[in-house]
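>>> dropping a prediction and its sequence here:
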Amino acid sequence: MKLSHKLCGAALVAAAGVALAAPNTTKAVDTKTGTGHIGFTVNTDPTDTSGVVPTDPGVTDGTTITNIPSVVNPGSFGIIAITPLEFETHDVLTANTQRDYNASFFHANQGTTDSNYPAFDVQNFVKYQDLRTMETHAYKLSATLTQNFKDTASGVELKGANITYKEANLTQTGDAALTPNASDVTTQGTISTASPTFDFIKNQGADGKGYGQFELNFGDKTSGDKAVTLNIPASSAIGAGDYNAVITWTLSETL
């Protein structure tokens, strides 16, 4: 019995020791939050084109193109540059048998004397950018024939003339994951006085697609395929003259 009492007493002392030690294992907890910051800016000066100057489309270190007219900095959203369409000059008698004329490739840096900007041919293209701060970059890129081909001296028009853009494709030098879906780009379209506007891109913009700088190209210089064609109907008489048209490209936030 004495031994039993001693064992019981020892057990009680041990249990008491555990109970007394338990509070000492609980530590105080304290938290404090810090901050993180990063900022980005967009150059909105329309005269400063250093960040938007056109280069060989889709080439990361592509050659700068210095002779595209009217290059502008659109800020966070807009059109940067458009290559002018040149259908060349032809003998008026060719119109008896020829009614389709292909636009030449754009002659980048034509007549250059600067080795840093060598001359080369490039497919016709429209360069634009969308750098808006938003999750869904929805937009529409459209071409409109705002003035039909008209002779400068007489004002006579090439009635029924129309321009067909073919093999439309997008290039960029950013992350390919942000390129608009192929289903959002129409590869061929025609503009005329009867149907002046055509939508080439209707970007849905989900998951950031469409963010960045892009070129909408017509054809590819490597294939040699001139993918913009002017058609003048056989019913339109063609006299000697210089005929000029105006094509207005629009980048719109609404689909």
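Yes, it's here.
>>> switch to C-alpha atoms for all contacts and neighbour counts from now on
OK.
>>> show me where the stretch 101-250 of the chain has its strands.
Assigned by DSSP state E, counting those that start in this stretch, the stretch 101-250 of the chain shows strands spanning 106-108, 120-122, 125-130, 139-151, 162-165, 168-171, 189-192, 197-203, 212-220, 225-226, 228-231, 243-252.
>>> buried ones in the longest one?
Using 16 or more other CA atoms under 10 Å as the burial criterion, the residues of strand 139-151 that qualify are 139-146, 148-151.
>>> for it, name the packing helices and strands.
Counting contacts by 3 or more CA pairs under 8 Å, 6 or more residues apart in numbering; DSSP states H and E, strand 139-151 is packed against strand 189-192, strand 197-203, strand 243-252.
>>> now with 6 Å?
strand 197-203, strand 243-252 (3 or more CA pairs under 6 Å, 6 or more residues apart in numbering; DSSP states H and E).
>>> could you provide the buried residues of strand 139-151 in a markdown table, with additional columns for distance to residue 195?
Converted to a markdown table, the buried residues of strand 139-151 look like this (distance: CA to CA, whole Å):
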| residue | distance to residue 195 |
| --- | --- |
| 139 | 21 |
| 140 | 17 |
| 141 | 16 |
| 142 | 13 |
| 143 | 11 |
| 144 | 9 |
| 145 | 8 |
| 146 | 11 |
| 148 | 12 |
| 149 | 15 |
| 150 | 17 |
| 151 | 21 |
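>>> closest to residue 204 out of those?
residue 139 (7.0 Å; CA to CA).
>>> excluding its backbone neighbours, what's nearest the closest one?
Counting by CA to CA, 6 or more residues apart in numbering, the nearest residue to residue 139 once its immediate chain neighbours are dropped is residue 253, at 4.5 Å.
>>> run a quick neighbour tally on that neighbour.
For residue 253, the count of nearby residues is 15 (other CA atoms under 10 Å).
>>> gap between the residue most central in space within the chain and residue 57?
Taking CA atoms, centre = their mean, the centroid of the chain lies closest to residue 214, which sits 2.3 Å from it. Distance of residue 214 to residue 57, computed by CA to CA, to the nearest Å: 8 Å.
>>> for comparison:
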Amino acid sequence: MKLTKLVMSSAALAAIVGVGALNADAATYPEATKGVSNGNITFTDDGSNNIPDPENPDKPTNPVDPTDPENPDKPGGNNNPGDLKLVVVPDIDFGSKQKTSAAVTANAKVVAAWDENKTKVYRAPWITTHDMRTERGTGWTVSVTSSQFSLVGDTTKKIEGAEIVFTNANYEGTSTTKPTINSKAAGTDVANGLVLTPGTEVSIANSDSAKGQGVGDYSLALGTNSKGTNTKDSLTDGVTFRMPANTAVETGKYQAVLNWELKPTLSPLS
């Protein structure tokens, strides 16, 4: 029996097998001895956060969600997609103080986190940044603006002269591309620390793209755990509340709102 060889166009073949038009990335052969093809890979936002432990930056951590404190698998931080992202910012708790006519200072409590083994640990409050942009411009800057401390339930009642001060801020690890910290925030003296004057934007850290800083994930610790142990009653030496003497306050809880921002620009740290 005579065999008849059939030659079909790619479009006809596609119609028969139902695969649609052939991929435009298919190899081409401009000459008998030459071929041209493509290697492809697609990246998408993975929808999760890589949060370096502020004390062990080579290991991951996850902030404890105060609404679900016993769930180490619950994603923490800012889960919005983005190549430039402020992943973690801290709630700051200064605890409770008795009313007094004397000046008041208070250090912030440490915050709970899950380590890589899903064990609860306690860290100084921290800020995590994520930068995977291909076009980085000059770099980025982390800033914060604080409101006045107002009485919860009656925001017309405020603490005059009360402020938050940052000191001892640090990036752990030996990386030479760590972001730069505001010198006042990195200093050890509260009297000369970085003051969050209510209503004034303050830059805490920045990364200079010309120096290759800040690419990837970095956690800026606001101080250190004062006891050096994983105990929930520890304090940080990096965040201090201070209030002048002879300041009248109501009995009750006061709260300041902290508005953090990660800007895609290099701003002065002053």
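Structure's in. What do you need? Being a predicted model, the structure only gives us computed values, none of them experimental.
>>> TM-score, when you put one on top of the other?
Once superposed, the chains reach a TM-score of 0.69 (TM-score structural alignment, normalised by the length of the first structure), with 210 aligned residues with a CA RMSD of 3.3 Å.
>>> which one is the counterpart of residue 213 of the second structure in the first structure nearest to, not counting chain neighbours?
The alignment partner of residue 213 of the second structure in the first structure, by TM-score structural alignment, is residue 209. Computed as CA to CA, 6+ apart, the closest residue to residue 209 of the first structure that is not its neighbour in sequence is residue 178, at 4.1 Å.
>>> who's in contact with the residue nearest to the centre of the first structure?
By CA atoms under 6 Å, 6 or more residues apart in numbering, the contact set of residue 214 of the first structure is 127-128, 171-172.
>>> pull up the gap between residue 62 of the second structure and residue 87 of the second structure, please.
Per CA to CA, residue 62 of the second structure is found 11 Å from residue 87 of the second structure.
>>> so residue 21 of the first structure: helix, strand or coil?
Following DSSP: H, G, I helix; E, B strand; the rest coil, the label given to residue 21 of the first structure is helix.
>>> identify, from the buried residues of strand 139-151 of the first structure, the entry nearest to residue 38 of the first structure.
Nearest member of those to residue 38 of the first structure, counting by CA to CA, is residue 139, at 27.1 Å.
>>> what residue of the second structure matches up with the closest one?
By TM-score structural alignment, residue 139 of the first structure lines up with residue 140.
>>> pretty sure its match sits against residue 261.
No. Look at residue 140 of the second structure against residue 261 with CA atoms under 6 Å: they stay out of range, at 10.1 Å.
>>> residue 132 of the first structure: neighbour count?
Neighbours of residue 132 of the first structure using other CA under 10 Å come to 14.
>>> so what's it closest to, chain neighbours aside?
Counting by CA to CA, 6+ apart, the residue nearest residue 132 of the first structure is residue 76, at 5.4 Å.
>>> do residue 200 of the second structure as well
Per CA to CA, 6+ apart, closest to residue 200 of the second structure is residue 145, 5.6 Å.
>>> quick one: that neighbour from residue 186 of the second structure, how far?
Remark: distance between residue 145 of the second structure and residue 186 of the second structure (CA to CA) = 18 Å.
>>> ok, back up a step: residue 11 of the first structure is nearest to which of the strands of the stretch 101-250 of the first structure?
Judged by CA to CA, the one of the strands of the stretch 101-250 of the first structure that comes nearest to residue 11 of the first structure is strand 212-220, at 74.9 Å.
>>> superposed on the second structure, what's the mean shift for the closest one?
Superposed on the second structure, strand 212-220 of the first structure shows a mean distance to its aligned partners of 1.2 Å (mean CA distance after the TM-score superposition for the first structure).
>>> in stretch 182-192 of the first structure, what counts as buried?
For stretch 182-192 of the first structure, a neighbour-count test (16+ other CA under 10 Å) marks 185-192 as buried.
>>> what residues in the first structure pair up with the lengthiest helix in the second structure?
The longest helix of the second structure (DSSP state H) is helix 10-17. Per the alignment by TM-score structural alignment, helix 10-17 of the second structure matches no residues in the first structure.
>>> which outside residues touch the helix or strand that that helix is followed by?
Once helix 10-17 of the second structure ends, the next helix or strand along the chain (criterion: DSSP states H and E) is strand 28-31. Counting by CA under 6 Å, 6+ apart, the neighbours of strand 28-31 of the second structure from elsewhere in the structure are 35-36.
>>> host element of residue 4 of the first structure?
Here residue 4 of the first structure sits within helix 2-21, counting by DSSP H and E.
>>> for that helix, the distance to its chain's centre please.
The chain centroid and the centroid of helix 2-21 of the first structure are separated by 81 Å under CA atoms, centre = their mean, to the nearest Å.
>>> which element follows that helix toward the C-terminus?
Going down the chain from helix 2-21 of the first structure, the next helix or strand is strand 77-82, by DSSP H and E.
>>> residue range for that following strand in the second structure?
Residue span in the second structure matched to strand 77-82 of the first structure, by TM-score structural alignment: 84-89.
>>> ok, the equivalent of residue 101 of the second structure over in the first structure to residue 238 of the first structure distance?
In the first structure, the residue matched to residue 101 of the second structure (TM-score structural alignment) is residue 96. Distance of residue 96 of the first structure to residue 238 of the first structure, computed by CA to CA: 9 Å.
>>> counterpart of residue 3 of the first structure over in the second structure?
Checking with TM-score structural alignment, residue 3 of the first structure has no match.
>>> distance check, residue 3 of the first structure against residue 74 of the first structure.
96 Å.
>>> what of residue 97 of the first structure?
43 Å.
>>> which of the two has more residues huddled nearby?
Using other CA under 10 Å, the more surrounded residue of residue 97 of the first structure and residue 74 is residue 74, with 21 against 8.
>>> thought residue 201 of the first structure was touching residue 183?
No. Using CA under 6 Å, residue 201 of the first structure is not in contact with residue 183, being 9.1 Å away.
>>> which position in the first structure aligns with residue 166 of the second structure?
Superposed on the first structure with TM-score structural alignment, residue 166 of the second structure falls opposite residue 165.
>>> burial measure for residue 221 of the second structure, as a count.
Residue 221 of the second structure, neighbours per other CA under 10 Å, totals 23.
>>> what's the most buried one of the helices and strands packed on strand 139-151 of the first structure?
Stretch with highest mean neighbour count among these: strand 197-203 (a mean of 21; mean count of other CA atoms under 10 Å).
>>> once aligned to the second structure, how far is that one on average?
Compared with the second structure after fitting, strand 197-203 of the first structure has a mean deviation of 1.8 Å; criterion: mean CA distance after the TM-score superposition for the first structure.
>>> quick one: residue 237 of the second structure and residue 143 of the second structure, what's the gap?
Plainly put, residue 237 of the second structure is 20 Å away from residue 143 of the second structure if you go by CA to CA.
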